[in-house]
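S.K.: need coordinates for the following:
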Amino acid sequence: MDTNDAPQLIEHIRHSVPFTPNDTKWIPVSARFVAMGIYPKATGAISVYELKHGDLKTVAELEKPNGIKCSSFGASSLHERHLATGDYAGIMSVWDLELPDVPIYAAQAHTSIINAIDGCGGQNIGYGAPEIVTGGRDGCIRVWDIRVSSPVVTLAPSDSKHVRDCWTVCFGNAFNDQERCVVGGFDNGDLKLYDLRTNTLRWETNCQNGVVSAQFDRKNIEMNKLVVTTLESKFRMYDLRTQHPEKGFPCLMEKAHKSTIWQGRFLPQNREIFMTGGGNGGFNVYKYNYPSSRAIKDADGQLMGICGSVQLLNARVISTQPIVSLDWSPDREGLCVLSSLDQTVRVYIVSKTQKY
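M.R.: Next up is the predicted model:
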């Protein structure tokens, strides 16, 4: 790794919080971000911060009945900017951060903790209706339209006695009003791709280790790449453009952080650059390089995808505790917010991303 001309990882702000920060998200079209988590007394924390003249200003500090595990702005318009959250009691709520005392929508989404949440159809990203997907410890994945009280799609395990914990969910393939896919990752390493248009399981594989995080490089295009992070210090990059009838999608596997990789997030302004956050308290910035040809024909004449390669641009260890969430700013290229289990949120600037 040559760091002479690499993107620089510059700490802009470090701020301690009185709760365990499970998630952080930038508020779209603003210089604000939200940090969410759980207080020592098991109540929920939602704190809003604003960047102002190089300092961090606390805008609001809210306490909720249950700890907050995950969040998304993906299903809300840029005008409303409503925050969807999943909590430790299995309740999915949607909040107006201007009037945050009572949620504008709430539903008992799962029987226990909601591990992951994602949104699609808002923020001028993706086609179709605004929807929220949740994944929980009960092994279910549910898709919600907040205009109705019950889930529009429920994907539940057929064997209720042997339920696998769903650790991550994400939307993708929303390139027109009909198409939309959901990926679910489970604690036994299962990775499943569901087609919401046909209501079928389109593809599944096993990653050999529990799937902690998954994200498409873009939600509003034909599915192109999927980064999947797992336990045992591995991440996988799937090329989703060509599906072989027997071998499925091609996969590139890399090791990083020497511990669990908690997050993998693509840069919104450049889908070839992505960042991973690890259990060693470090984060790595990578660039994906496409192969000269993305598909070849096998001996039977079937098209088979080819993976490219990843290049480590820079890395930095910033904490002794795992980095459990990271989020790129949708408005300022290279600006990101990270939270770690040492009860600290950090704002970093990743420079020179436009050069790649």
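S.K.: rest of the way, CA atoms for contacts and neighbours
M.R.: Noted.
S.K.: please enumerate the strands of the stretch 1-150 of the chain.
M.R.: Ranges of strands within the stretch 1-150 of the chain are 9-16, 20-26, 32-38, 44-52, 55-64, 68-72, 83-87, 91-95, 105-108, 114-120, 131-136, 141-144, based on DSSP state E, counting those that start in this stretch.
S.K.: for the stretch 201-350 of the chain, which segments count as strands?
M.R.: Secondary structure of the stretch 201-350 of the chain, counting by DSSP E, counting those that start in this stretch: strands at 211-216, 225-230, 234-239, 251-255, 261-267, 270-278, 282-289, 295-297, 303-305, 309-317, 323-328, 335-340, 344-350.
S.K.: so which of the ones you listed is nearest Gly136?
M.R.: strand 211-216 (12.6 Å; CA to CA).
S.K.: would you do the same for the sequence below? I want to compare the two.
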Amino acid sequence: MATSRSAKPRTVKVTEITKKSIPFTAFQALWIPGTTRICTLGSNDGGFGVIQVHALSHTTALSTAAKSKAPVSDSAPTTSRSSPKLIQQSETEKKVQFKSGTFRSSTRSSSLPHLLTGDFDGRVALWDLARTEFPMTTFRAHEDVVNCMDGVGAQTGRPEFVTGSRDGTVRLWDTRQNHKEAANAGNAGTAVPISNMAPRNGLGRHDIWCVALGGAGTGTDDSLMAVAGYENGDVRAMDLRMGKVVFETNVKHGICGIEFDKREGNARKLVATTLEGTMHSFDLMSGRFAEDVTEEVVAVQSGDDSTLWQIRHIPQRPEVLAVTDGGGNIHMYEHGDEKSLIKSMGSQKIANQGILSLEFNDDLEGLFVGCDLDNTLRVGMVHL
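M.R.: Model (predicted):
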């Protein structure tokens, strides 16, 4: 059963801490786990792939603001020296353009967690950001662009990650297995996925725009769920323990972003955002998909800026989520209890163009990094 209503925004406080223009289109901006350093990846006008690493200065002010729920400017001396800034630490340019990346299959115990990237040639590579001349390992994962990838999270140390591609397949990998196979093939091997979700026989393939990996139900080692969003509006979830699709639906419009409310065990909500400004929240029935999954539909944005690029839950407050749109706005929502609908917490414009990527920091509540189509890297704080 689906319900629908229009969101009625009320004031939400979002502070922009700092921003920096970057000379390439960044498809993703990611927090390096356990730090306030940022990794951005994408492609430049020359058709080359770029990986940059930035550090935030004056992070003490950020920690104080996060704990006090106050804007950074109210938590630190009002001097230019105390204002956090983005400082570029490294830049790597490669022949192939990068489309996706994640640290979520890298353990936090690493001094510098390893970055996974997906590129326009269908390859996945694992990088040591301290030595980026060559990847640690690389292998062909898909026949076409690796549009998206995800892992459970650095908190777990689990090595699995999932990829989605323009070739219409979703594949689950294990970094330990891929290291071994690629090394035996001279760092250019073709690895075999743990699991593969491909179009059914006789059905045309559709571009996969987003994937998510999360716990389901008990939080045990085998309780892993992969979900994918397709260009034609399909949402499809696979139980990786059983190796089969357990839920699928179509929301009529292309799925731009998708995420579980929790990454480890007992995920209760799955949220997807679309090209046409709607957000779809699926109740996972106490962490497990059932035959009758309840769907709630919220109209977030309309008009030329209606594309909802990204959906992200705040790790420390999984009931709170942020959605970014094509007009540079962040829309904040809160999941209600079992009997209530999603509640709007307001919207705020932070950019002039679409925000392609948004990530919350795992350690500082409300701290986010984003990148937009104006080639700007932004760091901000959501105050709840």
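S.K.: among the strands of the stretch 1-150 of structure 1, which comes closest to Val310 of structure 1?
M.R.: Per CA to CA, nearest to Val310 of structure 1 of the strands of the stretch 1-150 of structure 1: strand 9-16, 18.6 Å.
S.K.: that closest one corresponds to what range in structure 2?
M.R.: Here strand 9-16 of structure 1 aligns to structure 2 at residues 14-21, judged by TM-score structural alignment.
S.K.: residues of that stretch that come out buried?
M.R.: Neighbour-count burial for stretch 14-21 of structure 2 flags Val14, Thr15, Glu16, Ile17, Lys19 (criterion: 16 or more other CA atoms under 10 Å).
S.K.: distance to Ser319 of structure 1 for the strands of the stretch 1-150 of structure 1 - can I get that in CSV?
M.R.: Shown next, in CSV, are the strands of the stretch 1-150 of structure 1 (distance: least, CA to CA, whole Å):
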stretch, distance to Ser319 of structure 1
strand 9-16, 11
strand 20-26, 14
strand 32-38, 18
strand 44-52, 21
strand 55-64, 20
strand 68-72, 21
strand 83-87, 26
strand 91-95, 31
strand 105-108, 35
strand 114-120, 23
strand 131-136, 28
strand 141-144, 33
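S.K.: of the strands of the stretch 201-350 of structure 1, which is nearest Asn176 of structure 1?
M.R.: Of the strands of the stretch 201-350 of structure 1, nearest to Asn176 of structure 1 by CA to CA is strand 211-216, at 16.0 Å.
S.K.: what's the match for Gly279 of structure 1 in structure 2?
M.R.: Under the alignment (TM-score structural alignment), Gly279 of structure 1 maps onto Gly326 of structure 2.
S.K.: now for the closest residue to its match other than its chain neighbours: which residues touch it?
M.R.: In space, and not counting its chain neighbours, Gly326 of structure 2 is closest to Gly354: 3.7 Å by CA to CA, 6 or more residues apart in numbering. Counting by CA atoms under 8 Å, 6 or more residues apart in numbering, Gly354 of structure 2 touches Asp305, Trp309, Thr324, Asp325, Gly326, Gly327, Gly328, Asn329, Asp372, Leu373, Asp374.
S.K.: OK, contacts around the nearest residue to Val323 of structure 2 once chain neighbours are set aside?
M.R.: Leaving aside its chain neighbours, Val323 of structure 2 sits nearest to Ile311 (4.6 Å; criterion: CA to CA, 6+ apart). Neighbouring residues of Ile311 of structure 2 by CA under 8 Å, 6+ apart: Gly257, Ile258, Glu259, Val271, Ala272, Thr273, Leu321, Ala322, Val323, Thr324, Leu358.
S.K.: my read: the third one touches Ala212, true?
M.R.: So that's Glu259 of structure 2. Yes - Glu259 of structure 2 is within contact range of Ala212, at 5.6 Å (criterion: CA atoms under 8 Å).
S.K.: to which residue of structure 1 is Glu296 of structure 2 aligned?
M.R.: Aligned partner of Glu296 of structure 2 by TM-score structural alignment: Leu252.
S.K.: quick check: nearest residue in space to that match, chain neighbours excluded?
M.R.: Sequence neighbours aside, Met237 is the residue nearest to Leu252 of structure 1 in space, at 5.1 Å (criterion: CA to CA, 6+ apart).
S.K.: where's the one you found relative to Met253 of structure 1, distance?
M.R.: 6 Å (CA to CA, to the nearest Å).
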